[in-house]
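In: Pasting a predicted model and its sequence here:
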Amino acid sequence: MIRKRSALPAVLAVAAALAVGGCKGGDLGTSGSSSAPAGPAGKAAHGSALAAADALTVKGRAPKTGYARKEFGSAWSDTDHNHCPTRDDVLKRDLRDVRYSSGDCQVAAGTLARDPYTGTTVKFVRGHSKVDIDHVVALSDAWQKGAQQWDRTKRTALANDPLNLLAVDSSTNRSKGDGDTATWLPAYKPSRCDYVARQVAVKKKYALWVTGAEKNAMKRVLSGCPTEKLPTG
């Protein structure tokens, strides 16, 4: 009896601790939860990418029927009328030690000092390049989330918007395909907040919707950087 009486307070203390712990951690294992984690790291700052992600419209993915690259206009159109194709504009923006074929338009060579998808240094040589210009929001993904309802002018604008374009490692870009945040993220983790914020910015700017899984994935990444601002094009 003495042994039972002395053990009772310890048993009660353990039970109380488990109850408290269960209250604190009860939501962490909830499958598919879209709520941000508790505490400062989960609070969306005003004007942040996290707040913008939370406001994106959620719908199901539409069929890919009818999609073709030509539906987004000619590749690398000069939409800003600076007499340089969009591809060269992005190369000039993202590469270092840029050299030109002639004048200051066609980029002949340069260095991607830190590829945002792998964190590595990649050399660009025109005609033998290991650098691609990636559509951060893939055009086929945009097609299935609202762009098929647009006119050709708006689709061309999306395809050539610097906000939606990054110079990246070519092999990694091709493995990404048309993945959204729910299915693909850069292996180089320091780039993930900026990458997801850029996807949110594009989808907000063009009123593209997201799937439920995509929105949850966006919020999971951005809850780790709640003050990350939306990039501007």
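Out: Now that the structure is in, tell me what you want to look at.

In: only C-alpha atoms for contact and neighbour calcs from this point on.
Out: OK.

In: Do a quick rundown of the strands in this structure.
Out: 96-100, 107-112, 122-125, 131-135, 165-169 (DSSP state E).

In: most neighbours per residue, which of those strands?
Out: Of the strands of the chain, the one with the most neighbours on average (mean count of other C-alpha atoms under 10 Å) is strand 165-169, at a mean of 24.

In: Pick out the residue closest to the middle of the chain.
Out: V196 (2.5 Å; C-alpha atoms, centre = their mean).

In: Quickly note the distance from that one to A157.
Out: 20 Å (C-alpha to C-alpha, to the nearest Å).

In: these two touch, right, F72 and A159?
Out: Yes - taking contacts as C-alpha atoms under 8 Å, F72 lies within contact range of A159: 6.2 Å.

In: Overlap in contacts, these two.
Out: Listed as contacting both F72 and A159 by C-alpha atoms under 8 Å, 6 or more residues apart in numbering are L139.

In: coming back round to it: and the residue nearest to the centre of the chain, how far is that from P226?
Out: From V196 to P226 the distance is 12 Å (C-alpha to C-alpha).

In: Kindly report the same for A51.
Out: 8 Å.

In: Put this next to the previous one:
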Amino acid sequence: MITKTLRALACASLAVLPLAGAAPAHAETVTLTGGIKALPLAAESREGYQRTAFRHWIDEDHDSCSTRAEVLIAESRVPATIEPGCKVTAGSWFSYYDQLTVTEPGALDIDHMVPLAEAWDSGASQWTAARRQAYANDLGSERSLVAVTARTNRSKADQDPATWLPPAADSHCTYAADWVATKLRWQLTVDQEEAAALNEVAATCGPTPLDYEVAP
């Protein structure tokens, strides 16, 4: 599996790891503001949504480690303690949403940067089950999945930036960039309120480069 770099604490640190084995032809670099403009506007619809439409936390490479475990192992700032069956029992994680260091994996959730319900609203309702599974377990970009405190993840729930931003104001630029890059990677849409909120954040971030790679 791809090893994730430590998520940068500063807003300017916005690099994306390439998907292993993927051709680089789809790699793109834009500014945060340009990335927001590139997202197509569309009304959202949650009709027919079920969380079970996105099969997640699978063991795609059959190494006994689920997607959740892979993220915990990759994002730990020290070598994670792993027991048989790929049970992660200790490590050190930085939850950038609230800028807290966590050493108990049970206190962490793995957040889908763009929540599953939001992805459904924004175009995933038209995808195949296989593509929704790929989205829900995307280890090809360090932005797609992030280990954060359970309380911030559950506070966020399925909200977009129009109604929720991380409690740590210093993380807003990074969060907006991660959100936009994820939507660009998966060719998802935004609604007007969401775009307005993203532009409001971007206006405080300065010239922010944003790299992403379109998902295969």
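Out: Looks like it arrived, so ask away. These figures come from a predicted structure and were not determined experimentally.

In: what about the counterpart of A182 of structure 1 in structure 2, how many neighbours?
Out: Residue pairing (TM-score structural alignment): A182 of structure 1 is matched to A162 of structure 2. Using other C-alpha atoms under 10 Å, A162 of structure 2 has 15 other residues around it.

In: which residues does A147 of structure 1 contact?
Out: Contacts of A147 of structure 1 by C-alpha under 8 Å, 6+ apart are 155, 208.

In: One more pass at 7 Å, please.
Out: A147 of structure 1 makes contact with R155, according to C-alpha atoms under 7 Å, 6 or more residues apart in numbering.

In: Translate it into the numbering of structure 2.
Out: Aligned partner of A147 of structure 1 by TM-score structural alignment: A124.

In: any idea how far A130 of structure 2 is from its match?
Out: 11 Å.

In: Same question for T29 of structure 2.
Out: T29 of structure 2 is 27 Å from A130 of structure 2, by C-alpha to C-alpha.

In: Same check on T52 of structure 2?
Out: Distance from T52 of structure 2 to A130 of structure 2, by C-alpha to C-alpha: 12 Å.

In: So for those two, which residue has more residues nearby?
Out: More neighbours surround A130 than the other of T52 of structure 2 and A130, with 12 against 9 (other C-alpha under 10 Å).

In: Could you pull out the helices in structure 2 for me?
Out: 32-38, 67-75, 116-121, 129-136, 150-156, 172-185, 192-202 (DSSP state H).

In: My read is that D111 of structure 2 contacts N153, right?
Out: Yes - using C-alpha atoms under 7 Å, D111 of structure 2 is in contact with N153, at 6.2 Å.

In: So what's the gap between the longest helix along structure 1 and the chain middle?
Out: In structure 1, taking DSSP H as the definition, the longest helix is helix 2-25. How far helix 2-25 of structure 1 lies from its chain's middle: 45 Å, per C-alpha atoms, centre = their mean, to the nearest Å.

In: which other helices and strands contact it?
Out: Here helix 2-25 of structure 1 touches no other helix or strand, going by 3 or more C-alpha pairs under 7 Å, 6 or more residues apart in numbering; DSSP states H and E.

In: any idea how far the residue in structure 2 sticking out farthest from the centre is from D63 of structure 2?
Out: Residue farthest from the centre of structure 2, counting by C-alpha atoms, centre = their mean, is P84 at 27.6 Å. Note on P84 of structure 2: its distance to D63 of structure 2, by C-alpha to C-alpha, is 11 Å.

In: Give the equivalent position in structure 1 for D59 of structure 2.
Out: Match for D59 of structure 2 (TM-score structural alignment): D78.
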